[in-house]
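> this one's structure only:
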């Protein structure tokens, strides 16, 4: 795997990749757009920070690209939707700089409240003045945190430690999280109208852009203090400048800007305003955070190499982190079932149904479904299909994809059933886990019980004496050893379905001999990569 690093990334993180013999790592900093476009086609992964724009032209030039690894939280510089359409995974490091960002927000707030920057400049200039730098205490003030995620939650905890009365606005979190943090959840309107201090900690999206504008600023208390260490553009900067000039806002502290580096006249005036404390996007700039995010994205790349789930992919459905260990074996089971079933379908795919029964059905099974869909389609299309683009590829092919759930299971605590419908044919396979190992328990309407193996032979024929002996004799004559056998049938001397686990591959010639000897109505040799 060839990896290019285009922005400054901590060496401690890159060391994980350099130690892997499968990886060729090229650090190419300061490339111009044209230079990067000319070489990106040779690479499988690009590691960036905020200095490289991964847009449509770059993604079009990156013909081999499989992953964009953003060593940080924000992906404003990555066209995630277009990457998804091309099947490129986008990962970030959402936890590595969490503490750093939270501490910087507090540093900005305290610097403003205690006039640290002004007093520092004054004293270094040779003056000894104290009265002009009288500040504000945090104790007893009402603080509103907008966005109670990883960073916002830490800021709320720290504000409480300073004895602030903390409320929060976040429509996307559970009330339990707010309760655990000792914070009361309220509406954005209440935060705006009642708080002495307001700090924002949301991503920049269409929903949050200009979330704090003229209307919101006008509704705030006189003398409010505003902090933005999240993303530029969440607070309308022109409206912010007007509120500072009018005195409505006592002061503000910003680390982030709608344009970086700032170049507009509005931003220059805002940065130079006497009531502003400003820093050049330093929220993640601690030695610890830089190491953490570099290690995190490097681990994600290694997970991808090892065909393990990528936990921090932005465009792949994934389980709640607390469920990952519990659900990971079901991803394996689904991939085995898909690998098995798709080899039984000879026609075009029309409809695929993923069914979940038992306690498994109580959870969000979307990651399992998408994983199975990708495994199926990879056997049918030339382009690489993964969890990023599987649904898009299915839509383009006109395949109907459905998911069904039931808490009532036939005979197992959990079971996954995959049903594939094509032109005039239908294939069904059900599986479960025994001690964490995939087992197939149903084929079509036959009850079975076998462990999928790398080489298998499936056949159906009229059940009559001597058939198993004939099959064994033919395989033995060609030095093919049978590891195990499982037989399913509806009634005595009716149709029988047999699945054999073999130690080696069966040639087409041997398949024809077995078919002729048994008058098989269906016979199919299977090669299960997922069961190796």
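Looks like it arrived, so ask away. Predicted, not measured: the structure shown is a model, and the values here were computed from it.
> going forward, measure contacts between C-alpha atoms and count neighbours the same way
Fine.
> In the stretch 101-250 of the chain, what residue spans correspond to strands?
Assigned by DSSP state E, counting those that start in this stretch, the stretch 101-250 of the chain shows strands spanning 142-146, 165-169, 184-185, 197-200, 224-228, 249-254.
> next up, a second structure to put side by side with the first:
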């Protein structure tokens, strides 16, 4: 078996390469390349490990014909075109927790620095001055800290601030009452936070919803004398408005570790503004954090490439390395059932329901549904996989539903796929034999047990004596050998008559002429060649 091949294109802890190798990957470390050099090289790699220097653009992704995963050692993925990576079927991961403590500590450091004007006092003292009377700071004890974002980093900042005897309030649409109680913070709306907070720190990603979350209007509505710290992302604060309000004294101080454009221009308006301090995006810059994120990204990428585990992915559901082996046979079954539906119904499917029952109902159904979609849509595109199938299904307006049943039926585990087209409803169901062998067990309301493998032909015919003989003769005369023969009968009433469903495994794909000859047999209602 060929080992997955990984490229580390930015400088990171050398132990990352060791982890890749120990977990069964080949790894190359080639840093500092130009986009054109990376574009020429990337086609041979299954994984790409980066920090912030490498820009993974559309051009790079188009050239990355074998790429399966991009791992960002850190939180921000502004340098990766995630949407396009998703459309190409590439998983994008980051390491959101590896530098959480470091970033939180930097926020607290800047909070204290802006409260006591430490950088300004240091600069003047080192110039030979003794400006003691010019720097009257404020205590943080007893003050109110307003968190905008109470996720992992925000929670650590809250804990550290409480240790400084600050009262902490938080605005976060995803913060539940129970989580707020656990953190010891008061959940408030943004308007209330602005009115009450003596200090504000930001801990939210940059999205369309959070861009300029501290706009001019909101900054003007903040409590007079507020001090603001941003170690999250540039673009969360209206920098021009911040400059004006620092000049007016409405805002007493601000500390930025991030800017809307990085690096900022030499003549950035905030530089030299009284009450303003800044650092060059140092939130994650500690030895411990850089080691942590490098090791974590290597572990995550190797787990995905070797075992199928998905951790901290930004464009697919998470799937632990422990879950992956249990789900693997179900994913295989889902892909085959989806492929069967796709080959029978083509691109006419308008809605798809994936149902699980028995042992399957205890598993994570979302990856199984993604596998069904991948099988379905691969019928008309060979670039479809579990990553981009849900995205392309959404673009096509395909309604996808997942249903879990606690009931137990005739099979210990069952996966059912229900596809709707403008003309009909198509149901197929499958199970696992021996917990690993994927089998079709039902199609079109008819019980039939068969593996979906290789070249097959699907036939629906009137159930009448002599048909199987005529079918065998027709295939034999055409030189087509039957490998396996499976028959199911759909009877109207326990008596003779009705329809029969046949699934035959063939040694070669039947030509159009062979299919036409089978279709011409008396009683045949449908013929379809299948390939798995």
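Now that the structure is in, tell me what you want to look at. The shown structure was predicted, so the numbers you read here are calculated from the model rather than taken from an experiment.
> Give me the TM-score for these two chains.
Comparing the two superposed chains by TM-score structural alignment, normalised by the length of structure 1, the resulting TM-score equals 0.78, with 505 aligned residues with a Cα RMSD of 4.5 Å.
> Any chance of the strands of the stretch 101-250 of structure 1 in TSV with mean neighbour count as columns?
Conversion of these to TSV gives the following (neighbours: other Cα atoms under 10 Å):
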stretch	mean neighbour count
strand 142-146	25
strand 165-169	24
strand 184-185	19
strand 197-200	26
strand 224-228	23
strand 249-254	24
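> Those into TSV, with extra columns for distance to residue 468 of structure 1?
Below are the strands of the stretch 101-250 of structure 1 laid out as TSV (distance: least, Cα to Cα, whole Å):
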stretch	distance to residue 468 of structure 1
strand 142-146	69
strand 165-169	68
strand 184-185	68
strand 197-200	71
strand 224-228	74
strand 249-254	77
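> just so I have it, where are all the helices in the stretch 301-450 of structure 2?
Listed from the start of the chain, the stretch 301-450 of structure 2 has helices (DSSP state H, counting those that start in this stretch) covering 323-345, 365-377, 389-395.
> Show me what counts as buried in the shortest one.
Across helix 389-395 of structure 2, burial judged by 16 or more other Cα atoms under 10 Å covers 389, 390, 391, 392, 393.
> so how far is residue 486 of structure 2 from residue 96 of structure 2?
Residue 96 of structure 2 sits 51 Å away from residue 486 of structure 2 when distances are taken as Cα to Cα, to the nearest Å.
> Residue 517 is in contact with residue 462 of structure 1, correct?
No. Between residue 462 of structure 1 and residue 517 no contact is recorded; they are 11.6 Å apart, counting by Cα atoms under 8 Å.
> coming back round to it: quick check, nearest of the buried residues of helix 389-395 of structure 2 to residue 436 of structure 2?
Proximity to residue 436 of structure 2 was ranked across those by Cα to Cα; first place goes to residue 389, at 23.9 Å.
> so where do the strands sit in the stretch 301-450 of structure 2?
Taking DSSP E, counting those that start in this stretch as the test, the strands found in the stretch 301-450 of structure 2 are 351-358, 399-405, 413-420, 425-433, 437-443, 446-450.
> Of all those strands, which one comes closest to residue 180 of structure 2?
Each of the strands of the stretch 301-450 of structure 2 has some distance to residue 180 of structure 2 by Cα to Cα; the shortest is strand 399-405, at 31.3 Å.
> So if I had to pick from residue 462 and residue 517 of structure 1, which one is more boxed in?
It is residue 462, of residue 462 of structure 1 and residue 517, that has more neighbours when counted by other Cα atoms under 10 Å, with 17 against 13.
> mind listing what that one touches?
In this structure, residue 462 of structure 1 makes contact with 493, 494, 495, 496, 518, 519, 520, judged by Cα atoms under 8 Å, 6 or more residues apart in numbering.
> Out of those, name the ones that lie in helices.
Using DSSP state H, the subset of the contacts of residue 462 of structure 1 located in helices is residue 518.
> Tell me which of residue 96 and residue 486 of structure 2 has more neighbours.
The residue with the greater number of neighbours, taking residue 96 of structure 2 and residue 486 and applying other Cα under 10 Å, is residue 96; the counts read 17 against 14.
> Please say which position in structure 1 the more buried one maps to.
Aligned counterpart of residue 96 of structure 2 in structure 1: residue 94 (TM-score structural alignment).
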